[in-house]
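Peer 1: Got a predicted model here, sequence first, then my questions.
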Amino acid sequence: MFFKKSRRNRAGHNAIGRELKEHQNGNSISPEKAVFINEIKNRLNDSSDLKHKEVESKITLFFIDTLIDKTMLHQDIMRHVYRLDSEPVELMNMLTVAEVKKDSNYEDTVVSILSGAVAIHVEGYPYVISAQIKSKTSRSLTKPENESQVIGPQIAFNENLATNISLIRSYLANPRLCNEMYHVGKQTRTAISIMYIKGIASDEMVQTLRQRIKTIKIDGIIDSSVLVQLIDDNSLSIFPQMLLTERPDKSSTMLLNGKIVVIVDGSSLVIGCPQSFLEFFQSMEDQNVKWHVSSFLRLLRIIAMILSVFFTAFYVASLTFHYEVIPQPLLVPLSESRSRVPFPPIIEALLLEFIIELLREAGARLPTKVGQTMGIVGGIVIGTAAVQAGFTSNILIIIIALGALASFTTPSYTMGNVIRILRFPIILLAGFWGFYGIMFAFCFLLIHLLRQSSLGSPYMIPFYPPRLADWKDSIVRLPLKFTFKRPFQTRPENVQKYNPKEHQDYE
C-alpha cells in the first residue's frame, strides 16, 4: 500500500508539474475570451477558412469551414450550445455526436480543429470542448483496378479510413479483431490504423510494427506506399517486403492467417505483413477456384517470372559466347535474321528493352483509351520499322515481347516493377561474361533473397528455413482439407484453422 500511495503522489505531482509548465509556456487555455480568440487565430495563421462564431457574449466556437459538416454543426451542436446554462463540461453529455472531448491546452485544441472538430470555449473556464463533426467526403466504392479477378468479390478500398475499416469488419465480424490508431507526420498528422486478430496474430510481430510506426519522424505521409518504405526490414533492397493490396477480401484472408494489416487515411492501398517472396505471385482468385486450376496458375506465374528475367539475357549470352547451345536448325534462321543488324547482341537487346519500357510508361501515363492505342500501335509500328531498318532481328522482337508479356502475369504491381528492372543488369552481365554472368546474377539474387526478412520473418519461407507443412499452399495449392494450419511464417498463437476430422471432402 505504501508504494501504491507513493506512485499516486508522484503521478499527482507530475500532473501538476505538467500544468505549471504548460502555463509558463503559454500553452494552457486562457479563460479570457479575447485572449483565446487571438491565440487560436495566431496559431492557425488566421486562415481564410477558419471561422469563429460567438453565441451571446461568453461562448465562442472555432472551426475550419472546409472540414466540417454544416448540417451537424446546426443540428447537433448549435441547438445544445444555445441551451447551455451551466459549466461547459456539461456539453459532453448534451451533444449528440460520437466523439466529444475536453482540451486544456492550445496544442490539442488546434489539432482537434484541424481534424474536423468544432472547439467550444466559454469565457471564465480554462478549457474547451471539442466535438468531432468532420464531413465524410469520399468517392463511392468501385471495382479493383490493379487486382481484378473473375471469380470473387468485386469491391475495392477507397481513400476514406473509416470506410476501409468498415469493409474489413464486414468480412470479419469478430470481437477479437483489434484496431489501433496512431498519428504520424509532424505536418500532416496522418491517421494510421493497425488491425489484427488477437489470439491469432503474433504479439511479438504486432509490438515490432507498433514500435516502427511510433519511431517514424517525418513531416508527412500521404500514401501507404510511403509508409511501407519507412517500416520495411531492409529499405535498400529492391524487393518489396510488404504487400500493398486494394482488395478487402485479400486483407481479411491475411488477418485470418495471423498477419497484420495497416491502413493509412487518404490511401486506397492497404499494407499486409509479413509477406514471403512466393506470396507476391499468388492471387486472391487462387482460393476461389479448384486446387488443380490454382496450382497450374501459380506454376505458370513462377515460370513467367523466370522467363521474363532471364530469357533475353540467355539470348544475348548464346549469340555472344555460346553458339554451341543453339540447336542446329535454328542457326540458319538466326544468322539470316541478324545479317543486317549492325549492333552486337547486347546493344540490340538493351535498345529494344528500353523501347518496350518507354511504350509501357507512356501507355500508363496517358489517358486510358489513348494509352491502350499508344501501346498497341506504337509497339507494332516501332517493331516493324526496327526490323525493316536493320536495327534488330525478328527473333529478338519475339523474345522481348514474350518477356514483357510474362512480366504482366505477376499479381503484385510492386513485384512486377522489380522484374522489369532486374532484366537490365542481367543482360549486361550476360553480354560481358555469358552464362557465367547469368549464373553470377542468379547466385547473387538467391543469396540476397535468403538474407531478407519481412517483419522479422524469413522472406524465402517455406523453402528457407524449410517448412514442409507450408508447401501445401505455396507454389501449388493442395485441397482445402490439407491446409487446416496457418502458415508458420506468421508465428500464429493459434496454429490450427479448423479441425480436419470435422471437415467434409467436397473437392
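Peer 2: Thanks, I have the structure now.

Peer 1: hey, let's count contacts and neighbours off CA atoms from now on
Peer 2: Fine.

Peer 1: the strands in this protein, which residues?
Peer 2: Listed in chain order, the strands of the chain (DSSP state E) span residues 50-55, 59-64, 100-103, 117-122, 128-132, 177-184, 190-197, 243-245, 260-264, 270-273, 453-454, 457-458.

Peer 1: How many residues are close by the closest residue to E19 other than its chain neighbours?
Peer 2: Distance criterion Cα to Cα, 6 or more residues apart in numbering; nearest residue to E19, sequence neighbours excluded, is S28 at 7.6 Å. By the criterion of other Cα atoms under 10 Å, S28 has 21 neighbours.

Peer 1: wait, S28 sits on N105?
Peer 2: Yes: with contact defined as Cα atoms under 8 Å, S28 and N105 form a contacting pair (4.2 Å).

Peer 1: Comparison target below:
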Amino acid sequence: MKFKLPFNKKQPQPINEAPKESLVRVASASDHFIQSIQNATNNPADLIIKLVPPNLTLIYIDNLVDIETLNNDIIANLQNKPHETLEEIEIAMSIPEIQHSNLLKETVESMVNGSVLIHVEGYSQVLLANIATRESRALSAPENESQVIGTQVGFNESLSTNISLIRRYIVSPELCNEKFKIGTRTNTSISLLYMNGIANDQMVNTLRQRITDLYIDELLDSAVLAEMIDDNSLSVFPQMLLTERPDRFCDAILDGKVGILVDGSSMAIIAPQSFTEFFQSQEDQNLRWQIATFLRLLRLTAFFLSVYLTPFYVAAVTFHYEVIPQAFLVPLSESRALVPFPPIFEALLLEFIIELLREAGARLPTKIGQTIGIVGGIVIGTAAVQAGITSNILLIIIALSALASFTSPSYMMGNVIRLIRFPIIILAGFWGFYGIMLAFCFILIHLLRQTSLGAPYMSPFYPPRMKEMRDSIVRMPIPLTAKRPALTRPKDKNKFKPQPVKPKKS
C-alpha cells in the first residue's frame, strides 16, 4: 500500500463535548422529555410535537415520516384509549418496526432517521415507531452505462430500492448484507454486500475494517467513499469500479468480489478491480464472443491511440522527420507552412480547446450542450485552420484522439485518459520519442506497483497467469469460462461444471 489514510488513528474528541453524553436517559415527565428533545435538536422549525390524550406525547420531524401511516395506524389507534403499559401501546399499533429505548441520544438518532417518538407520562422509556418515508426518483435506464442488449434499469438514490434490485437478481440466502453508519454529521447508511462461500474472507475483513475506521463529518456520495478506502488515493488511476448497473454489480458479486452501496448515491462500488476490467462492458456478456472480443480490442486500441497519437505527431514533427513517409512530407510541410507556433504549443492549444468544448457541453442543458459541442467544434476548428493557428492534419489527429477517449465504458478511466495525455505531449515536445518512452515506462511501473484491495492491479499479466489472460482481452465462449477469476481468490472457484454439455444423438 503506497498511501494510507489514518484508519487506525483514534480521533480526539472535542473538548467541549459533555462526558458520557450517550448515557443520558429519557426523562419520565413529559415536559422534561419535550424540553430535552428540543435542546438536543436545537428546536428546528419542522419538529412536530403532538399531545394525544390522555397521557401520550408524539414527537417527529415533518417530511421524514409517512403522514398517512401516522394518522391511520398510530394516532387513530391511540387517541382517547387509556393504556397502562408500553406493551399495550405497542400491541394497539399495527406498525411492524417498533423499538424500545431509554437513552436520549439513541432516541434522537432514531427520530432524525424517520421514527416517531411515543412517550408515556411517568415512563423513562420511549417507543420508536419507524414509519420513515424518503423521496426518490423512479427507476430508469442507466445514463452513463447504456447498452442495447440486456436489462434497461439502473440504480437510484434509495438504498432500500437498490438492495431490492440486487435481491431480485440474486435470490439466495448466501447474499450477505452488512450495514454501517458513516459520517458524524450526516449518519449516511451504507451496505457491504458479498456472497458467503464465494468471497474471500480476507478481502471482506479488509474492506470492513477500512469502513469502520473512517472518521469523517460527511459522506454524500459513493465516489468519495471509494477514494477514501482504496489502496492508493494519490494515484490518478481508479482502483475500484463505480457502476450504476445492478446486473454488472451482481455479476461481480457472484465472481467473488465485494460491493458497497451508499444511501443517496446512484453509483455502486465494486472491488477488487483490475486495469483491463475498466475496458470491459456488461454488454460483452450478452454478445457473441467474437463480437465482444472485437469490441474489447477496439477499446484497448482506442486507449493507446488517445494517449499516444498526438505525442507521436509532436515528437515526429519536432525531432524525428525520418519516421514520416516521404509521400506524406509534402502535404505535412504545406499544412504547417503558415503556422507560427511550434508543434508542442499547437497541440496543447487544440487539446485545451477540445477540453473546453467538452466541459461546456457537459455543464449546459442537454440540447444546448450537444449544439455547442458540434457547432463550436466545427466553427473553431475551421477558423483556426484558416487563420493559420493550427494545421488541418493536427486538427484531425486531435479530433481522433478525443473521439477515442469516449470508448472507455468507465467514466473514471475516461477522465484518466484525458489527463495523462497532457504530460506525455509535453515530454514529447521536449525530448521526442525518448520522452514518450519515459512516460510509457513511468506509467507501466506505476501500474505494476498498484493494487486493488490487496490484489495486483495488472492481473492477469502481472503476476502472469496464462489461463486468466485469455478471458481478459479476449472474451472467451461462455462454456470455457467455468472458473471464477483468480483476482478475487474465491472460495468456490467453479461457476459450473467445466465439461460442456454434449448433445445426445437421436
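Peer 2: The structure has been received and is ready for your questions. Only a predicted model underlies this, so the values are computations on that prediction, with no experimental measurement involved.

Peer 1: hmm, back to that, return the residue of the second structure aligned against the residue nearest to E19 of the first structure.
Peer 2: With TM-score structural alignment as the criterion, the equivalent of S28 of the first structure in the second structure is R25.

Peer 1: if I pick that match, what's in contact with it?
Peer 2: When contacts are counted by Cα atoms under 8 Å, 6 or more residues apart in numbering, R25 of the second structure is found next to 102-104, 124.

Peer 1: Mind telling me the two of those residues farthest from one another?
Peer 2: Distance extremes for the contacts of R25 of the second structure: the farthest pair is L104 and S124 at 10.1 Å, using Cα to Cα.

Peer 1: So if I had to pick from these two, which one is more boxed in?
Peer 2: Taking neighbours as other Cα under 10 Å, L104 of the second structure and S124 compare with L104 leading, 22 against 17.

Peer 1: Excluding covalently adjacent residues, which one is nearest to the alignment partner in the first structure of that one?
Peer 2: Residue correspondence to the first structure (TM-score structural alignment): L104 of the second structure is matched to Y106. Spatial nearest neighbour of Y106 of the first structure, excluding adjacent residues (Cα to Cα, 6+ apart): N27 at 5.4 Å.

Peer 1: so the one you found makes contact with T109?
Peer 2: No: in terms of Cα under 8 Å, N27 of the first structure does not count as a neighbour of T109; the distance is 10.2 Å.

Peer 1: neighbour count winner among the two?
Peer 2: Taking neighbours as other Cα under 10 Å, N27 of the first structure and T109 compare with T109 leading, 25 against 17.

Peer 1: Can you name the residues that contact that one?
Peer 2: By Cα under 8 Å, 6+ apart, T109 of the first structure lies in contact with 103, 119, 128, 130.

Peer 1: Tell me which of those you also see in the second structure.
Peer 2: On the basis of both residues aligned by TM-score structural alignment, their matches' Cα atoms under 8 Å, what survives of the contacts of T109 of the first structure in the second structure is 103, 119, 128, 130.

Peer 1: what's the farthest-apart pair in those residues?
Peer 2: The most widely separated members of those, counting by Cα to Cα, are D103 and A119 (8.8 Å).

Peer 1: okay, and the common contacts of the two?
Peer 2: Where contact means Cα under 8 Å, 6+ apart, the residues bridging D103 of the first structure and A119 through contact with each are 109, 128-130.

Peer 1: Tell me which two of the residues you listed sit farthest apart.
Peer 2: Every pair in these was compared (Cα to Cα); the two farthest apart turn out to be T109 and I129, at 8.7 Å.

Peer 1: So the residue nearest to S112 of the first structure when sequence neighbours are not counted versus V100 of the first structure, what's the distance?
Peer 2: Distance criterion Cα to Cα, 6+ apart; nearest residue to S112 of the first structure, sequence neighbours excluded, is S130 at 6.6 Å. The span separating S130 of the first structure from V100 of the first structure equals 6 Å under the rule Cα to Cα, to the nearest Å.

Peer 1: more crowded one of these two?
Peer 2: With neighbours defined as other Cα under 10 Å, S130 of the first structure and V100 compare such that S130 has more, 27 against 19.

Peer 1: and A173 of the first structure, how many residues sit next to it?
Peer 2: For A173 of the first structure, the tally of surrounding residues (other Cα under 10 Å) stands at 9.

Peer 1: So what does it match up with in the second structure?
Peer 2: Taking TM-score structural alignment as the criterion, the aligned counterpart of A173 of the first structure in the second structure is V171.

Peer 1: who's in contact with the residue nearest to L84 of the first structure when sequence neighbours are not counted?
Peer 2: Take L84 of the first structure and drop its neighbours on the chain: the residue closest to it by Cα to Cα, 6+ apart is L91, 7.5 Å away. The contact partners of L91 of the first structure, taken as Cα under 8 Å, 6+ apart, are 80-81, 84, 129.

Peer 1: picking that back up, what is the nearest of the contacts of T109 of the first structure to P329 of the first structure?
Peer 2: S130 (80.7 Å).

Peer 1: thinking again about what came up before, D103 and A119 of the first structure: which has the busier surroundings?
Peer 2: More neighbours surround A119 than the other of D103 of the first structure and A119, with 25 against 20 (other Cα under 10 Å).
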